[in-house]
Every structure is written in C-alpha cells, then in structure tokens.
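Undergrad: Provide a 3D model corresponding to the input given below.
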Amino acid sequence: MDAGPQDAHRSGGPPAASVEHYIGLMSGTSTDGVDGVLAEFDESAIRIAATASLPLPEALRGELLALNAAGPNELARAAHAANGLADHYAQAVGQLLAASGLAPGQVRAIGAHGQTVRHCPQDGYTLQINAPARLAERAGIAVVADFRSRDVAAGGQGAPLVPAFHAAWFGHRPDCVVLNLGGIANLTLLGDPVRGFDTGPANMLMDAWAQRHLEQAYDQGGAWAASGRCHEGLLARLIAEPWFGQAPPKSTGRDLFSLDWLHARLSANPQWARLAPADVQATLLQLSVRTIAAAIARYAPHTREVLVCGGGALNAAFMAALGQALPCRLATTAEHGMPVQAVEALAFAWLARAHVHGHAACLPAVTGAKHATIAGCLYPA
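TA: Okay, here's the model as predicted:
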C-alpha cells in the first residue's frame, strides 16, 4: 500500500514498546544543505511528523568542500567547521520541534551523519566532520553519530548505510531497486539478502562543473546539460576509470571523483580540453546515467522498477536520460509514500532508533564487513 508523506508505513527493524520520536539529519556529498525529518515510530509503522531543509551558509559550505583536500591548519579548521555544522543542525532541530509541537524531551534521539571529507575504507578509515556532543548540548536531545566507523573496523566499506532502511520501508522486492541520486549514486537491491553499493558520481561532478562555469550551486533542472552534446570519446575515457569495473561491495566519494580527476582526463587530449563547457556537462550527465544503467544490468538484470530518490530525482534532464537508458519502469519514491528529499534524513532517524534498540543495521552483504554491526555512537543529552 502506498502512503502519503504523513501516513503510516511498515518500519521494520527492532520492536518498540511504545510510540517513539526520532530526528534524522543529513548533509550529503553535494554539500548544498541540511535535510531534517522528525519521525514517529511504533511497532509497525513510521509517520513523518515534520520536515525541514536549510541551505548551508556559503562560508561553511566552502570550508567543508575545502577540507576534502589537504591544506594548512586542517585540524583547527575542521574543528571550527564541525562546530558550525552542529549549530546548523541545531537550527534544523529547532524547526522540526516547532513544526511538530514536540518538546526536546519527547524525542528519543537524533541521528546526525556529519559531512564526509575523507572516505578511505581500503586504508581502514572514514572521516565525517561533526560535533555530536555540541549538538546534544544545543538541542537537549541525545545524538547518535559516527555511523560508519564500526563497520570499517569490521573490514567493511562503511557504506552505503541506507539499504537496511530501504528494505524496511519498501520490503523485499527482488524485481525492484532503489536508486539514490545524491552527490554519489548508490543502489539498493531489495532481494534477500539486501545488497547495495555505490555506482559512481550522480550530481557531484555536474554540480562542481556548474559551480566552476556558471557560478551556480547546480545545473537547475539539467537545462545546461541538455543544451550541450555528449562527447562519446571523452565519455569512453571517463568510463574507463578502473573503479567502475570493481565488483561490489564498493563505495566512493570526492577522494576519487573530484574536479582534479576530471581535469586530468580533459587535459589528456587537446580536443577534449577545448570542448564547450556545456558539452562537458552533457558528457558528465551521461557518465552518471550510463554507469548507473550498467550497474543495474550487471547486478540486477531482472529489475522491473527503479525507485529514484535524492536531489537528482528533481533534475528533469537526468530523469529523462535515465528513462531512455533503462529498460524498466522508472518512478520516484514519492509514488510509494516517501518524498524524494526526505529519504536519507528519515534513514538516519531509523538508524538512530536501530542503535538505541541494539539492532545491527550495517549489513555484511552490503558493506563487505566480516559481520553485521550496530551503527553509530551515542552522545547523551
């Protein structure tokens, strides 16, 4: 049964003795803002009680992006950025409480992911900038954070984190996959066992290219990409990146797919270096589309429906190109009761609840860890 944004739906995960409220906060790889959800859980249902979305202040956004690369005085800069992000999270919490009419004491915990600035599970670490103790102090609510480290310690990728939640909301449907189009694209295969992995860039490279050439945060509706022409030679060179050929479990981020990565490939051929910026944008769009389609064809060939969420679901050109590339039905999660911008934030509310109830939500079939782990660390109010 499909459900509206405020309606009940199956929750999965651990049983609760009574109705509980949790907040989920997410600032993703795109680094454009904070999405928040206040959710009500009972033994069999989730209800979205309130949502909030706050753009990141430009100075904070710039610093978070800069911290993805080595630079001077990194430790102090990272600490200040973490405090700024926690304060911004606290503003989102205030909006959610005001919209729902709840007091801090009525919320069991906040799930706050933080901002990933390094993701190197192959080297045994992942780093999310966050100040969860500061957020707990500001909000007066316990905070669950650091969701990835335990899985990495168990030999996993620490990502993606949301497949267990996708299965809880959408159920086990072997002919259906969930596609999140954030900065990075990731797939959840809703079979048994549930599987999930990153496929490569979704919006991240396109956003960075638009910021460089349009001085805009992103390509609104994909209009700029639609005005260009995909260059097949450049596209073939981009797809030749060895990471795309790796088998899951796998995850990625700005550590690999940065503007430096793109410029290194553009500069390899004088013709590519002279391409119109709109043609490069069109090529980047096809890079995302074709690597997603190839991953579905290889790892979920019997897919009959792809459910799309994340900011890319609002990009008309992206969705149109996906519709042409995929031989199955393309829909958004909104058609199944889940607003596309709320999915990841609600997932972190669900993950916070899983932590509180001792439910292992990091799945070895997804991350490659030696065993399932309880995600996160708790910072009391």
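
Undergrad: going by C-alpha atoms from here, please, whenever you check contacts or count neighbours.
TA: Noted.

Undergrad: how about the strands in this structure?
TA: For the chain, the strands defined by DSSP state E cover 20-26, 33-41, 46-55, 109-112, 115-120, 125-129, 143-145, 176-181, 184-189, 195-201, 305-309, 329-332, 377-379.

Undergrad: mind putting those into TSV with mean neighbour count?
TA: Below are the strands of the chain laid out as TSV (neighbours: other Cα atoms under 10 Å):
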stretch	mean neighbour count
strand 20-26	27
strand 33-41	25
strand 46-55	20
strand 109-112	30
strand 115-120	20
strand 125-129	19
strand 143-145	28
strand 176-181	25
strand 184-189	26
strand 195-201	26
strand 305-309	23
strand 329-332	17
strand 377-379	19
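
Undergrad: okay if I get those as CSV plus distance to residue 167?
TA: Below are the strands of the chain laid out as CSV (distance: least, Cα to Cα, whole Å):
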stretch, distance to residue 167
strand 20-26, 18
strand 33-41, 16
strand 46-55, 13
strand 109-112, 19
strand 115-120, 24
strand 125-129, 25
strand 143-145, 21
strand 176-181, 9
strand 184-189, 8
strand 195-201, 10
strand 305-309, 12
strand 329-332, 16
strand 377-379, 23
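
Undergrad: compare with the first, here's sequence two:
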Amino acid sequence: MNHQYYNVLGVMSGTSLDGIDIAHITLVRKDVWSFQIHSAETIAYTPSMKQKLAEAIHFDPAAIKELNEEYTEYLGNTINTFITNNQIKEIVAVCSHGHTIFHKPQEKYTLQIGNLPHLAKIIKERVVCDFRVQDVELHGQGAPLVPIGDRLLFGNYDYCLNLGGFANLSFEKHTQRIAYDICPVNVVLNHYSLKLGKEYDAGGAFAKAGKIQTPQLKLLNQLAFYQEVAPKSLGMEWVNEHIFKILDSIQSIDAIATFTEHVAIQIANQLQDKKTLLITGGGTFNTYLIDSLKKHTAVKITIPEDEIVENKEALIFALLGVLKLRNTNNCLSSVTGASKDHSSGVIYVP
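TA: Predicted coordinates:
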C-alpha cells in the first residue's frame, strides 16, 4: 500500500479490564507521521465478560477456546456498534490488539484472544491483529509494542511513559529505541480498590488515606525483576506470584498506599533528571501517583490532552496495523529482544 492517508480504527483492551478502547483515527504519512483522533470511546465490559476475562488465566484449553470464540463475537459486535454510532465510512482497516490472557515469552508463548479470522467477517472490514505472536516466535518478549509509535508520533520527548495495567517506558539510546515494562500499576491498584468497593483508586484517594507499610515496601523494591536488564516484560502470572503474596498480609487501603509509593519509586529509578517525560494511560489521572513521582524525580513531566492520554495505545495499535499493511517494520528488536526487526501481525479480510 503506497497511499499516504489511512482512515482506520485502533482497538485495545488492557489488562486493567476497564473496557475496550476504540478510536477512529486518520494517520498521514508525509515527511513524518501525523494523526488526528476523530472520535474515541472506552466501552465498559459487561459484568459477566469482565469476570470471565479476569478468571481466564485459570481456564483449561477447552474453556479458553470457547472464550476466544465468544470474545471475538463480543468484540466484533462492540466495534460494529461504534462504527454505526459514529457513522464511519470507508475504513482501510480495523487494527486490533485483542485481550491478553497468557503472556509467557520465556516459554515462547503469548495469547491474545479476539484475534480469530471470524472478526473480519463480523465487522465486514479488513482486520490487522495478533501483533505479539510473531515476535515471541522470533525469541522476543512480544512486548512492549507501543515504542515504535513513541518514536514515530511522539519522538520530541526524551521519555514516553504509559501508566496502564503496567507501567512501561520507552526512549532513544545510541540511535536505538529501548523500552520495557517497569512495574505493575492498575492491575494491582484496581484489585485492592475493588475490595474497598470501587473500580479504581480515583485520583489516588485511597493511597492518600492509607499508610505506607515500610516492611512490605522494602520487599516489593527488592523483587528480582527490578534488577533485570531490558528487554523485559510483565504479565499477570508474575503479579499473582510475587505482588499479591506481599500485599495480602496488610489492609487493602494500606496495600494501595504502599504499592503507589512503590510504583513512584520504580519509575523514578528509570529517569534522568531534567529530561522530558510524556505520561499517558489511565494512571495519569491518579494525581496522587503523579505527585508521588514528582517527589522522587526532577524530570520535566508533560501530560497531554485527555484525548491522547486515554487513547494513545489505541492510536499506536492503529499505527502498527498501518505499518503492517505497508509491510514496514512495526516491531523493534532493540525493544523486544527478537532476532530482528520485523513487520508483525496478521491480516484478515471479510
């Protein structure tokens, strides 16, 4: 594909399970890439689907296969509703991440459901999806995938930080893009917020009200993952094995306070003072976390308009899909540790 204007949808479902992010985007390739977000929405999961996704890590293969088919149908119907409501025409492609159930790159395995060929038939549009599998097959982490978008769309910042289910960072070093997961964020904070009757810690209110427990904070900061060198990535398996074991011994409100401080410390450890930092993702609205980060680093923080904060991942998966259509590299070996840069993803037609 050689034309330079791409009318696409970017679709993302994160591990924090807040819903399906869908953004209608125009990507333009001239001397550099630029974009415009026309409309965007996060469509919350039904309680039953949210429960299934949360529990799926414990499902047997037959149940996973059934859920994959059910979720693909659910995702397709959700995308169709968005297209209809926003009267979107002439779509080049729907570029969809799917929803991660397993991520075990050390075992050469990652699974994002909702990436079945049937999706293209449901929405009657070309689909580009399943971006992680090929990278893992090339001995990469399969994550993070956003850094190519950081380079092409937000390259004027020294660092790009996403605060979602996990915190991940990307930056240029010796002409290479470096990126990795720093630590969990909302997958942990939301877990304990639910125990206190809320979906998430709005503005960091629980963290502010709780008391940081020094023994647990020390144990968190001593976890071996933080001493590993990039490329490296995290999944819920690691959170279940390490984080909850430490925090379940204290009250939920103190767990939130302690973990919020832990996140601020771990992020600050990765940053050089006086550099510029762009922060996006749902965790950006946790003002207590942002204030805690500011206490630990003198980096110059920029938080863009809400439209970008909330939809940057959907935007970049739209870009990943377009790069795949152009047969251009969308996965960087310097980021994932794969054996080579490559153009990842699969293309389905109705």
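
Undergrad: so which of the strands of structure 1 comes closest to residue 263 of structure 1?
TA: strand 195-201 (15.2 Å; Cα to Cα).

Undergrad: show me what the closest one is packed against.
TA: strand 184-189, helix 277-299, helix 364-367 (3 or more Cα pairs under 8 Å, 6 or more residues apart in numbering; DSSP states H and E).

Undergrad: what count of nearby residues applies to the counterpart of residue 324 of structure 1 in structure 2?
TA: For residue 324 of structure 1, the aligned residue in structure 2 is residue 295 (criterion: TM-score structural alignment). For residue 295 of structure 2, the neighbour count with other Cα atoms under 10 Å is 12.

Undergrad: please apply the same query to the one 4 residues further on.
TA: Neighbours of residue 299 of structure 2 under the rule other Cα under 10 Å: 18.

Undergrad: just residue 309 of structure 2 next, same as before
TA: Going by other Cα under 10 Å, the residues that sit close to residue 309 of structure 2 add up to 20.

Undergrad: I'd like to know how far it sits from residue 284 of structure 2.
TA: 7 Å (Cα to Cα, to the nearest Å).

Undergrad: any common contacting residues for those two?
TA: Here residue 309 of structure 2 and residue 284 have residue 303 as joint contacts, going by Cα atoms under 8 Å, 6 or more residues apart in numbering.

Undergrad: for stretch 155-166 of structure 1, grab the matching residue range in structure 2.
TA: On structure 2, the counterpart of stretch 155-166 of structure 1 by TM-score structural alignment is residues 139-150.

Undergrad: and the strands of structure 1: which comes nearest residue 290 of structure 1?
TA: Here strand 195-201 is closest among the strands of structure 1 (Cα to Cα), at 9.9 Å.

Undergrad: mean shift of the closest one relative to structure 2?
TA: Compared with structure 2 after the fit, strand 195-201 of structure 1 shows a mean deviation of 0.7 Å (mean Cα distance after the TM-score superposition for structure 1).

Undergrad: now the angle from that strand to helix 277-299?
TA: On the basis of axes from the mean of the first three to the mean of the last three Cα atoms, to 10 degrees, strand 195-201 of structure 1 is oriented at 160 degrees to helix 277-299.

Undergrad: so what does whichever helix in structure 1 runs longest touch, helix or strand wise?
TA: In structure 1, taking DSSP state H as the definition, the longest helix is helix 74-100. With contacts defined as 3+ Cα pairs under 8 Å, 6+ apart, helix 74-100 of structure 1 has these neighbours: strand 33-41, strand 46-55, helix 58-66, strand 125-129, helix 132-139.
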